[in-house]
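> When you get a sec, could you give me coordinates for this:
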Amino acid sequence: MHKTLRAATGLLAGALLCVAPQSWAAAPPAQVHDVAVADPAYQVLVFSKTTGFRHSSIDDGIAALRDLGTANNFTVDATEDAQAFTTGNLAQYEAIVFLSTTGDVLNDTQQTAMEQYIEDGGGYVGVHAAADTEYDWPFYEGLAGALFHSHPAVQQATVRVEDRAHDATAHLGGSWQRTDEWYNYRINPRSTAHVLASLDESSYSGGNMNGDHPIVWCKDYEGGRAFYTGGGHTDESYADPAFRRQLLGGVRWAAGMTEADCRPETGYRSLFDGTSTSGWKQAGPGGFTLADGTLTSHGGLGMYWYQAEEFTGDYSLKLDWKASGDDNSGVFVGFPASDDPWSAVNNGYEIQIDATDTPDRTTGSVYGFQSADITARDAALNPPGEWNTYEIRVTGERLELFLNGRKINDFTNTDPARSLQQGHIGIQNHGDGDEVAFRNIRVKQSGGTTPPEPPTGEVRGVNGKCLDVDGAQTADGTQIQLWTCNRTDAQTWTIADDDTVKALGKCLDVSGGGTADGTKIQLWTCNGSGAQTWTPQTDGTVRNPQSGKCLDASGGTWNDGTPVHLWTCHTGPNQKWILPQ
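Just a heads-up that it's a prediction; the model follows:
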């Protein structure tokens, strides 16, 4: 639709190893950085209607967003007229900012237009009292992430920055002292959103969220993007360069101008938190410099490896990285303990960082073994000067790679001399002139037997409708259909690691294992057959490999109750699906 994702220009770099004696420096004060690569021109709608308390800071907020737009190539239309919320009008905007809105601000028709906008890939930015808005509209509560409960007096508090890779927080240090009105929320959004920053409740009076108090978060929601910051009550907020840069980062991400991993994240423990390098050791020449909570490579070829622990069984490794230009580095997994960096090359696997090498040696590849899905990689990749996040997920001998939350590689080890189920991890310093930075290295283990939880949620198709089990019946043969999304169990699908798609304890199934156009798609007891295998494609279709055909919504009107069947793949709108991640 209106989405204009910025091309990842000047892709990134990395391969082989590098490391040496570290030089340590204290982290400097938080700085406000310019956008690394100019964004294409786009439009943003700022909506500030209030039917409850009205914040005096709204005018300052509009002025700040206009200034940010002038400096960063987006134009701002500001309104308090809810009649702006029509499907046609909203389509021109890459993001909509709810700037301290309060109360019921949209009628039913306008709410429907907003829902359609998000489902078509639109972006939402909620600022402060956006959480004090539309309490009786469930879609909006999910979009905002959490709604207002109460607040103490305006006072200074310590903001703990949990994610320094997102464009809204990359300019901040590990903590941030600021004065604002700190909301308490009715629920903790951590289970449904990716928390970027939280409050230290011991640093101020009046927090009531039991020590886990998110204050800035992002999430993928119903086909679109949603960002929220609890700051912005005070007039002074909008003159604060650090808060203005946070607003800019939220707008840029919501508008699709930059990428980030906004999946919920829990259960990880830190291997490098920006301060201590305990457990890490240099192998080979070169090294990493520690400053501002970041390890930056120099010289080489070497490797900085985590000698304190050998990882066995299944695990998820996440880390944030940034290249300054056409640079080379990588992340190693599954290698034996050794002070020889070439041991990791020859006995483990490297996940490459180097945008300009050959396909099997470029960013996102398993170096020398398997290229990334280049189309998916390019869509997910931020350019030099901006942060990226890798998740390397190991399940048995399977390695899945996610870049900024998007899956770009799926590799299975078949070499008996190597094993992903036992080994160390490391980061590479490739050589003189290759400067790649790393932050926030963390791991989540699953005891060697249970893989990370698979993605679960709605499967959205044409006209924003959801894949639905007719009548929520569980009998074998129940028709699968399109239906207005309603967040029921009949529309809750799990994308399993064995490439099955499950709801209500059963599998999405091609009736009789057929291959003819029009073959019924049904619910059936899971049996491991090819009739129940589905693979998402980069063009948005979902294919049954056994038949070579696609999941298709029948006909051309696609109302509630439209049956889903098998059909020759043609990439039309009725074959495009948005899967949970």
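> Could you use CA atoms for every contact and neighbour count after this?
OK.
> Name the helix or strand for F332, please.
Remark: F332 resides in strand 329-335, with elements defined by DSSP states H and E.
> Just name whatever secondary elements that strand is in contact with.
Contacting strand 329-335 under the criterion 3 or more C-alpha pairs under 8 Å, 6 or more residues apart in numbering; DSSP states H and E are the following elements: helix 341-347, strand 349-353, strand 422-430.
> and this one, so I can compare the two:
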Amino acid sequence: MRTPLKTVLGLFAGLTLCLTPQATAMPGPADQPAGQTRQAAAARPAADAAADPAYKVLVFSRTAGFRHSSIDDGIAALRSLGTANNFTVDASEDPQVFTTGNLAQYKAVVFLSTTGDVLGDGQQTAFEQYIKGGGGYVGIHAAADTEYNWPFYEGLAGALFHSHPAIQSATVKVEDRAHDATAHLGSTWQRTDEWYNYRSNPRTSARVLASLDESSYSGGNMSGDHPIAWCKDYQGGRAFYTGGGHTDESYSEPAFRRHLLGGIRWAAGMTEADCRPETGYTSLFNGSSTTGWRQAGPGGFTLADGSLTSYGGLGMLWYAAKEFTGDYSLKLDWKAAGDDNSGIFLGFPASDDPWSAVNNGYEIQIDATDAADRTTGAVYGYKSADIAARDAALNPPGEWNTYELRVTGERLEIFLNGRKINDFTNTDPVRSLQQGHIGIQNHGDGDDVAFRNIRIDEAGGTTPGPRSGPVKGVNGKCLDVNGSNTADGTKIQIWTCNNSSAQTWTVAGDSTIKALGKCLDVSGGGSADGTKIQLWTCNNTGAQKWAPQADGTVRNPQSGKCLDASGGTWNDGTAVHLWTCHTGPNQKWTLP
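Next up is the predicted model:
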């Protein structure tokens, strides 16, 4: 759960009002090329980076196989990073530290070049409970050469070691420059290390942050798709892995140390990122060229370090090369320097007048301190974001954020750093999300917002892989696992939303809905009204299949009945059961 300090800091993303229709005339459109030289403007001061609240990290480096000489250097580097970044490192090779009580004090556990079987059965159980309760995992290098017979660990690490060639220099392709572990890097990263091949490709289950260019070195065997660093949400917790770190010298490299720091900060919940798997997207702006884009109105965007940064305005840079029709998913990374304002426009006709986007399309806002219907995550002037969800997902000024804007019919779902924060349906017959262009706004002098990695998936407007977040129901309450208990048969209820792991559900492609590593289940596979809904070990039966309906209900196809909050008062602790579908408010659910 996001700390109060981070939440408060996250609010200072911008203050000035966004582009809205008004009676006074706007300056006429100017034909300005994208990326032109920035004119002088009174820039607002950037927000000072605030320290993370103090936290603790456990570094575990037990080896039951090959022992890396770099382990001591790694521990020293992590201690140094902790001293500089407000976390304390406890280092141990004693598996007895893996107890439920002891692990509870740590925000993240780092497996530093562990090898072989390093934990006993009871210790594995304690670690699984730690992760399912929201704990963080960081795997470094030979952490992938660990616990081959423990399926939970293989899923947590993302992939296990297969082989490696000799130590050599290679080109690392940085695929995600929004995550804190890779935002400091360029599009490529040349470095020397021992480059692991893996037994499987983690791309389908994790967000790949960086991969190897197998043509740049000898010995890669992953057919040209060779992830080397990734992150994922896993059974209620967070998991980050990097394949670097074999050599002693790695731990004195500033860029690699910053890479480790970003992985630790994310795993510990100090920063947010979209770590859902991602495939199928086509780049609209890849960091090197604005081909296909046009500036509408005054001001513009500078192009540097793979980013477009706004200046002047009011104006808009829009993608003129193509009008998008039908369903799609648009993703982009953005960062506010301080108290800044911008937005993303969807569904407007081709025009060099930015007012056309205002009057005919929809704007998804960037400005966390404005009114509710014009704040970060809002559909500007139409629908506020879920503020609590937004605050929990938002990174503060100076850190990158990722939006996914998913259009399905006239429905627009907004995801911030992988968490759903808004769900809007267009009912205006004059406007349509199903046809139009996209654009990014340059709001005015001093509103410095940067954009990176703008990409689109036109294959149905969905993100491959599972989606995680709260399931919200009647009175805005969340579907909740009673007491965060993971025992089979645990009651499912509604409760005031609190962003805990007991309220973090993963909606998977196999029609299951999971929390804490187990499945939402109809007790005994029953079909009678009032049948208990519970948490149960996933078993792929019809009792664990759920089908969201267009009317907002969630149906169990085997019984033909709906997920229902019992009774008519719906207080905290109200049980959820199976009931004949009737589309009442206690059967309406919003899924991630």
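> tell me the most buried of the helices and strands packed on strand 329-335 of the first structure?
Between those, the one whose residues have the most neighbours on average, counting mean count of other C-alpha atoms under 10 Å, is strand 349-353 (a mean of 29).
> Quick one: distance of that one to the chain centre.
Using C-alpha atoms, centre = their mean, to the nearest Å, the distance from the centre of strand 349-353 of the first structure to the centre of the chain it belongs to is 21 Å.
> Next: stretch 194-206 of the first structure.
22 Å.
> residue range for it in the second structure?
Taken onto the second structure by TM-score structural alignment, stretch 194-206 of the first structure occupies residues 207-219 there.
> Contacts for the matching stretch, please.
By C-alpha atoms under 8 Å, 6 or more residues apart in numbering, the residues outside stretch 207-219 of the second structure that reach it are 164-166, 168-177, 179, 182, 202, 220, 224-232, 274-278.
> ditto for stretch 38-48 of the first structure
Stretch 38-48 of the first structure is contacted by residues 6, 58, 62, 72-81, 92-101, 257 when judged by C-alpha under 8 Å, 6+ apart.
> Which of these fall in strands?
Secondary structure of the contacts of stretch 38-48 of the first structure is defined by DSSP state E; positions in strands are F74, T75, V76, D77, A78, T79, A95, I96, V97, F98, L99.
> what number of residues lie near the residue nearest to the second one when sequence neighbours are not counted?
Using C-alpha to C-alpha, 6 or more residues apart in numbering and skipping residues adjacent in sequence, the residue nearest T75 of the first structure is Q43, 4.9 Å away. Taking other C-alpha atoms under 10 Å as the neighbour definition, Q43 of the first structure ends up with a count of 17.
> hang on, Q43 of the first structure in a strand?
Yes: when the secondary structure is assigned by DSSP: H, G, I helix; E, B strand; the rest coil, Q43 of the first structure falls within a strand.
> just to revisit the earlier point, of the contacts of stretch 207-219 of the second structure, just the buried ones, ChimeraX syntax please.
Written as a ChimeraX command, the selection of buried residues from those, which uses 16 or more other C-alpha atoms under 10 Å, is:
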select :170,171,172,173,174,175,176,177,179,182,202,220,226,227,228,229,230,231,232,274,275,276,277,278
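> Restricted to strands, list the contacts of stretch 207-219 of the second structure.
Going by DSSP E, the strands hold 168-174, 226-232 from the contacts of stretch 207-219 of the second structure.
> Next, Y251 of the second structure: secondary structure please.
Under three-state DSSP, Y251 of the second structure comes out as helix.
> In the first structure, what residue corresponds to it?
Superposed on the first structure with TM-score structural alignment, Y251 of the second structure falls opposite Y238.
> All set, thanks.
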